[in-house]
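**Q** I need the structure of the sequence given here:
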Amino acid sequence: MISLEDRLPSEAVVNAVSDIEDSDVTDLPPLYGAIDTDALDALFTGDAATSVTFEYSGYTVTVEDNEVVFVQQ
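**A** Okay, the predicted model is just below:
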């Protein structure tokens, strides 16, 4: 679990997965191959309750409106 802490959701997802894999973010496949990163970031700019789950680099990633990223294998 990672807090977004002033990061875009797309950045937080890549950072969370790179932390789990103990690798550099540049070693991961592009996130835009799994989800539209602009749409992902736009979903979390308002106050509406939102939750998005998708597959990325062998993980199930969930971004929630409380600004938390969950990554599960």
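**Q** from here on, contacts and neighbour counts on C-alpha atoms
**A** Will do.
**Q** where along the chain do the strands fall?
**A** Counting by DSSP state E, the chain has strands at residues 2-3, 51-56, 59-64, 68-72.
**Q** dump the residue contacts of Thr62.
**A** Contacts for Thr62 (Cα atoms under 8 Å, 6 or more residues apart in numbering) come out as Ser51, Val52, Thr53, Phe54, Val69, Phe70, Val71.
**Q** which of those residues are buried?
**A** Buried members of these, counted by 16 or more other Cα atoms under 10 Å: Val69, Phe70, Val71.
**Q** of all the contacts of Thr62, which comes closest to Asp36?
**A** Asp36 has its nearest neighbour among the contacts of Thr62 in Phe54, at 10.8 Å by Cα to Cα.
**Q** Do I have it right that that closest one meets Glu64?
**A** No: counting by Cα atoms under 8 Å, Phe54 does not reach Glu64; the two are 11.9 Å apart.
**Q** Would you do the same for the sequence below? I want to compare the two.
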Amino acid sequence: MEYEIGAGESVSQAVLRCVSQFEDTAITELPLLYESVDPDALNRIFTMQCNSRVSFAFSNSLIDVYNNEYLTVEAA
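**A** Now for the predicted structure:
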């Protein structure tokens, strides 16, 4: 699944929304994001003006974030 990160939406918020949709699970039922990745550090990486890609596992999914523009989610 590909998800476009909205204007004003943090990367960590986008991850939660996308994984929630992909896994058909309420955001409140997902594991805590900080158990997989530091949400503040994740957001900071993409506030810099550079091409970045970060990959990590969260819940039952594998996430790839590209340039603060979009992310992809696939089954782990």
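**Q** TM-score of the superposition?
**A** The TM-score (TM-score structural alignment, normalised by the length of the first structure) is 0.94; 73 aligned residues with a Cα RMSD of 0.9 Å.
**Q** on that earlier part again, mind putting the buried ones among the contacts of Thr62 of the first structure into JSON lines with distance to Ala34 of the first structure?
**A** Below are those laid out as JSON lines (distance: Cα to Cα, whole Å):
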{"residue": "Val69", "distance to Ala34 of the first structure": "15"}
{"residue": "Phe70", "distance to Ala34 of the first structure": "16"}
{"residue": "Val71", "distance to Ala34 of the first structure": "14"}
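**Q** for those residues, which one is nearest Gly33 of the first structure?
**A** Checking these one by one against Gly33 of the first structure (Cα to Cα), the nearest turns out to be Val71, at 17.1 Å.
**Q** What lines up with Ser61 of the second structure in the first structure?
**A** Taking TM-score structural alignment, the alignment pairs Ser61 of the second structure with Tyr59 from the first structure.
**Q** Can you get me a residue count around the residue lying closest to its match once chain neighbours are set aside?
**A** Setting aside the residues directly before and after it, Tyr59 of the first structure is nearest to Gln73 in space (Cα to Cα, 6 or more residues apart in numbering), at 4.6 Å. Residues near Gln73 of the first structure, counting by other Cα atoms under 10 Å, number 10.
**Q** now Leu31 of the first structure
**A** Leu31 of the first structure: 16 surrounding residues under other Cα under 10 Å.
**Q** ok, it - contacts?
**A** So Leu31 of the first structure contacts Ser10, Val14, Thr37, Tyr56 (Cα under 8 Å, 6+ apart).
**Q** and what of Asn15 of the first structure?
**A** Applying Cα under 8 Å, 6+ apart to Asn15 of the first structure gives the contacts Val25.
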